[in-house]
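A.B. asks: need a structure here:
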Amino acid sequence: MAGSSSGIVAGLTTAALVTVGVLAYQASANVPAGLGRPHATASPAPGASKAPRDSRNPTALPAGSGTGERVVYSLDDDRVWLVGAGDKVQRTFEVTPSAVDPPPGTYAVTSRSNRVTGSDGVPVEHVVRFADVKGVVVGFSAAVDGSTAEPDPRLRTGGIRESRADGEAMWQFATIGEKVVVIR
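C.D. replies: So this is what the prediction gives:
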């Protein structure tokens, strides 16, 4: 009996290890680029140098800003597009840029906080972080008081400010792993 009992235990242990191995492989295959690293890294986005704009409709999604569900952030236009399935724009809005810009490229949302104090000392909500530029964490946020003041150029801050309503929309849309494409 003792021999068959240890054989059963060994069989169950092997089955458990195989199951854990399969689950670990599946999980690693589904981790978006940039997650699990101490800092998000950029990779060149298609058309990252300067995405063409539709002069008749300046709020139109720029060509060359990627495909699929994503957040598109234009450094030159200080504008964000929340792009859903089928490349359909769900919302677009203006933002106040941070003092530190992330380089154009493709990132992933790495962390989120409901309410914190921003690097500029302002209480913020709906913080969606996606990049690290030389030690400055960059992300979208809304000031709790609704302000969108220009950042102090003497401070190295990474908060891209949006209105509270736009911050709520970003919070609902940009969960951990969501793609963020930064363009010129």
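A.B. asks: all contacts plus neighbour counts: C-alpha atoms, from now on.
C.D. replies: Will do.
A.B. asks: now the helices for the chain?
C.D. replies: Per DSSP state H, the chain carries helices over the ranges 2-29, 164-173.
A.B. asks: Give me the contacts around stretch 78-93.
C.D. replies: 59, 61, 67-74, 94-97, 166, 170, 173 (CA atoms under 8 Å, 6 or more residues apart in numbering).
A.B. asks: and that stretch, how far from the chain's centre?
C.D. replies: 14 Å (CA atoms, centre = their mean, to the nearest Å).
A.B. asks: how about it: buried residues?
C.D. replies: R79, V80, W81, L82, V83, G84, V89, R91, T92 (16 or more other CA atoms under 10 Å).
A.B. asks: burial count for L23?
C.D. replies: 12 (other CA atoms under 10 Å).
A.B. asks: how close does the residue sitting nearest the centre point of the chain get to D132?
C.D. replies: The residue lying closest to the centre of the chain (CA atoms, centre = their mean) is V109, at 2.4 Å. From V109 across to D132, the span is 11 Å (CA to CA, to the nearest Å).
A.B. asks: Tell me where the protein has strands.
C.D. replies: For the chain, applying DSSP state E gives strands covering 70-74, 79-83, 89-94, 105-108, 111-117, 123-133, 136-143, 159-161, 179-183.
A.B. asks: Second input sequence below; structure requested for side-by-side comparison:
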Amino acid sequence: MRRPIACWPRWWHQVAKHRRPPRTHQVRGTLLLGSGATSLAVGLTAVFSPSLSVASDDQAVTPTIVTASLPTVEAPIVEQAREEPEPQAPAVPPPPPESGEGRRVVFDQGDQRVWLIEADGTVTATYLVSGSRFDNLDPGSYAVRARYRHATSFDNSGTMEYFVEFTTGWSEPIGFHSIPVDNAGNLEQSVDELGRPLSAGCIRQKPEDAAFLWDWAPLGTPVVVTA
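C.D. replies: Predicted coordinates:
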């Protein structure tokens, strides 16, 4: 069976021929549009692209150095450690004004203190002692008249060292010596108790002070006792 073929009048073909745009026009329009787009793209590129200048070989390129100012940072203040004042030795009390002159040993009963004084008035040593708890030593001037490296108490209750005798009490010698030690080997008083009248007549001293006075005061050394 034959396929039907549409038949059109001749005049329709003529009209269609005039209405259909030629192919060359379509291609040309496309080319023109493409050319216009290219021109537009080139124009936009020229407008929005930054201009670049290229230095020639003869021109030196100077680098631009950008400096930035850093913020000022203050160094922390370090407080120096305060120097603590060195502890000062306690002031040496002067001897009593009525204690005489020259090189001498001074014993003040009121302060329970001894001074060893040089001929020029310099105090070589001063320290607390324990004198008699009885009123058996009169104020006045004496002199060292005997020395005993080891001695025994009058009632044989103990011993003492570095005995320096300068007078006699009611019946027994009176002098400077170390704190007595009883027969059991105990001190009759503590070192901390020096400065209080606790003896039976003599002047008690620390062992090192008693040894120092023993070496410092030979026979004949003046001894002044004040109230």
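A.B. asks: still on that earlier bit, hang on, isn't the residue nearest to the centre of structure 1 packed against A174?
C.D. replies: Yes - counting by CA atoms under 8 Å, V109 of structure 1 touches A174, with 7.0 Å between them.
A.B. asks: which one's the longest helix in structure 2?
C.D. replies: Assigned via DSSP H, structure 2 shows its longest helix as helix 23-48.
A.B. asks: whereabouts in structure 1 does that one align?
C.D. replies: Per TM-score structural alignment, helix 23-48 of structure 2 has no counterpart in structure 1.
A.B. asks: How about stretch 99-117 of structure 2?
C.D. replies: By TM-score structural alignment, stretch 99-117 of structure 2 lines up with residues 65-83 in structure 1.
A.B. asks: end-to-end on the matching stretch?
C.D. replies: Chord length of stretch 65-83 of structure 1, first to last residue, is 10 Å (CA to CA).
A.B. asks: and if you look at stretch 137-152 of structure 2?
C.D. replies: With CA to CA as the measure, stretch 137-152 of structure 2 spans 20 Å from end to end.
A.B. asks: gap between the longest helix of structure 2 and the chain center?
C.D. replies: The answer for helix 23-48 of structure 2 is 88 Å, by CA atoms, centre = their mean.
A.B. asks: Show me what counts as buried in it.
C.D. replies: Buried residues in helix 23-48 of structure 2 (16+ other CA under 10 Å): none.
A.B. asks: still on that earlier bit, can you lay out the helices of structure 1 as JSON lines showing distance to D145 of structure 1?
C.D. replies: Listed next are those as JSON lines, based on distance: least, CA to CA, whole Å:
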{"stretch": "helix 2-29", "distance to D145 of structure 1": "39"}
{"stretch": "helix 164-173", "distance to D145 of structure 1": "9"}
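A.B. asks: Can you verify my assumption that V181 of structure 1 contacts P102?
C.D. replies: No - with contact defined as CA under 8 Å, V181 of structure 1 and P102 do not form a contacting pair (10.3 Å).
A.B. asks: These two: who's more crowded?
C.D. replies: V181 (27 against 23).
A.B. asks: State the distance from the alignment partner in structure 2 of the more buried one to L116 of structure 2.
C.D. replies: Residue pairing (TM-score structural alignment): V181 of structure 1 is matched to V224 of structure 2. Per CA to CA, V224 of structure 2 is found 11 Å from L116 of structure 2.
A.B. asks: so what sits against both of these two?
C.D. replies: R104, V105, V106.
A.B. asks: Structure 1: which residue goes with P173 of structure 2?
C.D. replies: So P173 of structure 2 corresponds to V137, using TM-score structural alignment.
A.B. asks: wait, doesn't its match sit right on G158?
C.D. replies: Yes - V137 of structure 1 sits in contact with G158 when judged by CA under 8 Å, with a separation of 5.6 Å.
A.B. asks: More neighbours: which of the two?
C.D. replies: G158 (27 against 19).
A.B. asks: Surely that one is in contact with S141?
C.D. replies: No - G158 of structure 1 lies out of contact with S141 (CA under 8 Å); the separation is 9.8 Å.
A.B. asks: which position in structure 2 aligns with R161 of structure 1?
C.D. replies: In structure 2, R161 of structure 1 lands on R204 (TM-score structural alignment).
A.B. asks: Pull the number of nearby residues for that match.
C.D. replies: If we define neighbours as other CA under 10 Å, then R204 of structure 2 has 30 of them.
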